[in-house]
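Enquirer: the following comprises the amino acid sequence and a computationally predicted model.
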Amino acid sequence: MNHRKFPALPSALRTPPVWLVPGLVVAIVAGLLWFSFGVGPGGPQGSIGLGAQSTDESRQTGGEHADTSDLESAKSEDDEKGTKSGTEPPAAEPTSSTTSPALERSVRRFQAAQRRLAERVNQQLERRTQPFSFRVATFNVLGDSHTGPGGNKPGFPDGSPRMDMAISALRSSGIDVVGFQEFEASQYNMFTARAGEYSLYPGLAMGDKSVRFNIAWRSSMFRMVDAHTLSIPYAGGSRIEMPVVLLESISTGRRAWFANFHNPADTPNLGNNGRWRAEAAAIEVSHLTALHQEQGIPVIATGDYNEREEIFCRFTAGGVFSAAAGGSSAGGCAPPSGMQVDWIFGSTGVQFDSYAVSGVGKASDHNMVHSGATLLPAG
């Protein structure tokens, strides 16, 4: 799968503005009319009036409809003069009533096709602006190396049965999009072999480090439109590429960006990484805020941030993001109660409901955090 790396900001992937669609329809209609009838503004009969006066008629009347009583009076005078002189009244100029029946039928067929096209375009626009709901999760699945030989979690089963439990948790909670952390190559292979209903990015394409941060989505619900990675400082400041994907609803065409991160923890082996967590959060918030404001597309971020109050305040300070767990940034930072280190954040345009923290037994040393998410009607 192709991917692109964006260390700062991605190249704009813009949804075509709604105002372009009518112009496109008009261009298509004009082309079809010219091709079908060989007529146009410079054609032999001038433009074909579809419910409007011709240019010549407009010039003759000064752009306004003549009073019908005046027209009738003038016609009576002409008829009377013609009778007195013994001559016939002049022949009427050809009008739309004297056009060929075949041309009239073609025009009617064309108008019907035009109406059907406009109806289809309106239906597509309506689908692309209506609310769309799904369920999103963040899930640190505990790396296979932690429970294998020599691992530091001897009380847990090895990776294979734990992956079965993780997949069961996803299915039972109806998860449509999930950001994984500690998702090692062996677990990636297990997941793709046993949970074929999901697609993933970046897969194994970027090696054993970046595979740990895969985003998975239900293939029957979403398709991937674009993707890139963001270079994030991990333990000791070493950089790792983490994924950002643009997904589109197959049924509605609604789009959202999804990002997934794992910021470094403080451990005896890794040391104190507060500096790198702060730098990582600054990169993540800045990039996703710019992505949302530049394109107007909703953004959802999942991750194990290894922080509670600090990461909540960093994400919500700008007024763009809110947390699925609740809390408020109005008038200061007021984080929710019962915070996890695993978070789901959404930009404006995203509404969360039914937030849950589900235990997964021995599948992992983390709970699975998940929430309903709705892309609100697009303005």
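Expert: That came through fine.
Enquirer: all contacts plus neighbour counts: C-alpha atoms, from now on.
Expert: OK.
Enquirer: from the centroid of the protein, which residue is nearest?
Expert: Nearest to the mean C-alpha position of the chain, counting by CA atoms, centre = their mean, stands Arg255 at 1.2 Å.
Enquirer: how near is that one to Arg277?
Expert: According to CA to CA, to the nearest Å, Arg255 and Arg277 sit 29 Å apart.
Enquirer: for Glu119, same thing?
Expert: Glu119 sits at a distance of 51 Å from Arg277 (criterion: CA to CA).
Enquirer: so the two - more neighbours on which side?
Expert: Taking other CA atoms under 10 Å, Glu119 and Arg277 do not tie; Arg277 has more neighbours (26 against 12).
Enquirer: assumed the more buried one was part of a helix.
Expert: Yes. Under DSSP: H, G, I helix; E, B strand; the rest coil, Arg277 falls within a helix.
Enquirer: doesn't Asp266 make contact with it?
Expert: No. Applying CA atoms under 8 Å as the test, Arg277 and Asp266 come out as separate, 9.7 Å apart.
Enquirer: can you pull out the strands in this structure?
Expert: 4-5, 132-140, 177-181, 198-201, 215-218, 222-233, 239-249, 255-262, 299-304, 321-323, 342-347, 350-358, 368-375 (DSSP state E).
Enquirer: from the contact counts, what lies against the second one?
Expert: Right, strand 132-140. strand 177-181, strand 299-304, strand 342-347, strand 368-375 (3 or more CA pairs under 8 Å, 6 or more residues apart in numbering; DSSP states H and E).
Enquirer: check it against this one:
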Amino acid sequence: MKHKHPPTTSGPRRPRVELWAPALVLAVIAAVVWASFFSDAVVEDTASDRTGAAQEAGQTTGGAGDDAQDGEGGGSGGSGEGSGGSSSEGAEPEHAEPEELEESVRRFRAAQRKLAARVSQQLARRTQPFEFRVASYNVLGDSHTGPGGNKPGFPDGSPRMDMAIAALRSNGIDVVGFQEFEQSQYGMFSSRAGEYSLYPGMSLGNKSVRFNIAWRSSVWRFVEGRSLSIPYAGGSRIAMPVVLLESISTGRRAWFANFHNPADTPSLGNNARWRAEAASLEVSYLTELHQSTGHPVIATGDYNEREEIFCRFTAGGVFTAAAGGSSAGGCAPPPRMEVDWIFGSTGVAFADYAATDTGWASDHRLIHSTATLTGVE
């Protein structure tokens, strides 16, 4: 019986490439190394040749120069002129660069001096005292003197507005805070007193129009407008204006706020609670505004209080009243008080306070004073 031999196993047959590839790689590496050494040697030899050639050229030039010096004077002079001309032409840019630099420095310093002078002038303008006339005026709302109004003895709104504008002009008022300045009166004033600008106008609605602030456009320019929600009769909230103005002549800035706190009347009831809340909001907001921005603050308004509102505004030592009085050592109100007030923060000084009767224009007097922005903002 024949036995079958198990088949012999051998690995896969390698291609010939695998056998001679390593040798080829070694040969290539050796060639690269040899070539790198050879190229370095060539570069060094070339550099040496160039250096030698340059030295020989220098010697040849020197010899030529010696020959020229041994020649006739004319030849020597010509060579000297040529050499001198070439030397001066090459030197001109070197001398020109410092001159250009000096000119640039001179211009830069001149610009610096102009800028410093301009900044100094602006600082001088912004730190010098600025004087103007400020007022608070309840103009008696048109609805009070119209049909069905509670002030039947007064003329209607149109002639009264003419009287009010005349009072502002005759007293040289630059900024005024109005109360009871209804939409119809806003329209009359805007069309008849074109020298004044107003904020908020009608932008905050029919209720807030009653508290517009007006300023003489030739004296002040508008910077920023805000509003503060104040509780009125029964606690209903009304937005009242706060505006930042800038003096056109000096650049000095000041905030102006205008308020009307609710009165006690048969129709509105007792509003002492809401007046107290309103005053607290007004004083705290304006104090923070003054401290955070650094600008003086002036508040005008019909506060429907006398001693109470004076003590509330001046208790913190930040505000004083144009009417006078003192808060040092306790609340000491001025001897003459209206329900209409002008208060100013630190940085504001008052003089020439007056309460002027404007006849049939309103049932309130025009409260006005000279205000001066003092100190540095």
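Expert: Everything's here; your move. On a predicted model such as this, the values are computed, not experimentally measured, just so you know.
Enquirer: after superposing, what score do the chains get?
Expert: Scored against TM-score structural alignment, normalised by the length of structure 2, the superposed chains reach a TM-score of 0.74; 284 aligned residues with a CA RMSD of 1.3 Å.
Enquirer: quick revisit: let me have the helices and strands packed on strand 132-140 of structure 1 in JSON lines, extended by mean neighbour count and distance to Pro202 of structure 1.
Expert: Converted to JSON lines, those look like this (neighbours: other CA atoms under 10 Å; distance: least, CA to CA, whole Å):
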{"stretch": "strand 177-181", "mean neighbour count": "27", "distance to Pro202 of structure 1": "11"}
{"stretch": "strand 299-304", "mean neighbour count": "26", "distance to Pro202 of structure 1": "15"}
{"stretch": "strand 342-347", "mean neighbour count": "25", "distance to Pro202 of structure 1": "20"}
{"stretch": "strand 368-375", "mean neighbour count": "22", "distance to Pro202 of structure 1": "21"}
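Enquirer: between these, which one is nearest to Glu104 of structure 1?
Expert: For those, the distance to Glu104 of structure 1 is smallest for strand 368-375, at 46.5 Å, taking CA to CA.
Enquirer: what range does that closest one cover in structure 2?
Expert: Mapped onto structure 2 using TM-score structural alignment, strand 368-375 of structure 1 spans residues 366-373.
Enquirer: average offset between that stretch and structure 1?
Expert: With mean CA distance after the TM-score superposition for structure 1, stretch 366-373 of structure 2 departs from structure 1 by a mean of 0.3 Å once superposed.
Enquirer: rewinding a little: out of the helices and strands packed on strand 132-140 of structure 1, which is closest to Glu57 of structure 1?
Expert: Evaluated over those, closeness to Glu57 of structure 1 peaks at strand 368-375, with 51.2 Å, by CA to CA.
Enquirer: packing partners of that closest one?
Expert: On a contact count with 3+ CA pairs under 8 Å, 6+ apart, strand 368-375 of structure 1 meets strand 132-140, strand 342-347, strand 350-358.
Enquirer: how does it look with 7 Å?
Expert: For strand 368-375 of structure 1, the elements it packs on are strand 132-140, strand 350-358, judged by 3 or more CA pairs under 7 Å, 6 or more residues apart in numbering; DSSP states H and E.
Enquirer: switch the ones you listed over to a markdown table; also include mean neighbour count and distance to Arg115 of structure 1.
Expert: Output for those, formatted as a markdown table (neighbours: other CA under 10 Å; distance: least, CA to CA, whole Å):
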| stretch | mean neighbour count | distance to Arg115 of structure 1 |
| --- | --- | --- |
| strand 132-140 | 22 | 28 |
| strand 350-358 | 17 | 34 |
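Enquirer: let me have the ones you listed in CSV, adding distance to Leu375 of structure 1 as columns.
Expert: Formatted as CSV, those follow (distance: least, CA to CA, whole Å):
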stretch, distance to Leu375 of structure 1
strand 132-140, 5
strand 350-358, 5
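Enquirer: quick one: which of those is nearest Ala259 of structure 1?
Expert: strand 132-140 (10.6 Å).
Enquirer: which residue numbers in structure 2 does that closest one align to?
Expert: Counting by TM-score structural alignment, strand 132-140 of structure 1 lines up with residues 130-138 of structure 2.
Enquirer: which residues are contacting that stretch?
Expert: The contact list for stretch 130-138 of structure 2 (CA atoms under 7 Å, 6 or more residues apart in numbering) reads 172-180, 300-302, 340-342, 364-373.
Enquirer: contact partners for the aligned partner of Ala164 of structure 2 in structure 1?
Expert: Using TM-score structural alignment, the partner of Ala164 of structure 2 in structure 1 is Ala166. Neighbour list for Ala166 of structure 1: Ala363 [criterion: CA under 7 Å, 6+ apart].
Enquirer: now Ala166 of structure 1: how far from Leu125 of structure 1?
Expert: From Ala166 of structure 1 across to Leu125 of structure 1, the span is 38 Å (CA to CA).
Enquirer: what's the answer for Glu279 of structure 1, then?
Expert: 40 Å.
Enquirer: now do the contacts for whatever residue of structure 2 lines up with Ser329 of structure 1.
Expert: Here Ser329 of structure 1 is matched to Ser327 in structure 2, going by TM-score structural alignment. Residues in contact with Ser327 of structure 2 (CA under 7 Å, 6+ apart) are Thr314, Ala315.
Enquirer: related to what we said a few turns ago, what's the average distance of the match of strand 132-140 of structure 1 to structure 1?
Expert: Using mean CA distance after the TM-score superposition for structure 1, the mean distance for stretch 130-138 of structure 2 is 0.3 Å.
Enquirer: nearest spatial neighbour of Ser79 of structure 2, chain-adjacent residues omitted?
Expert: Ala68 (7.6 Å; CA to CA, 6 or more residues apart in numbering).
Enquirer: I figured that neighbour hits Ser76, correct?
Expert: Yes. In this structure Ala68 of structure 2 lies within contact range of Ser76 using CA atoms under 7 Å: 5.9 Å.
Enquirer: so stretch 32-47 of structure 2 corresponds to what in structure 1?
Expert: So stretch 32-47 of structure 2 sits over no part of structure 1, by TM-score structural alignment.
Enquirer: chain center to that stretch: distance?
Expert: Centre-to-centre, stretch 32-47 of structure 2 and its host chain are 69 Å apart (CA atoms, centre = their mean, to the nearest Å).
Enquirer: counterpart of Val177 of structure 1 in structure 2?
Expert: Aligned counterpart of Val177 of structure 1 in structure 2: Val175 (TM-score structural alignment).
Enquirer: ok, its match to Ala257 of structure 2 distance?
Expert: 11 Å.
Enquirer: now do the helices in structure 2.
Expert: Using DSSP state H, the helices of structure 2 run over residues 16-70, 73-127, 142-145, 157-170, 183-192, 272-293, 307-314.
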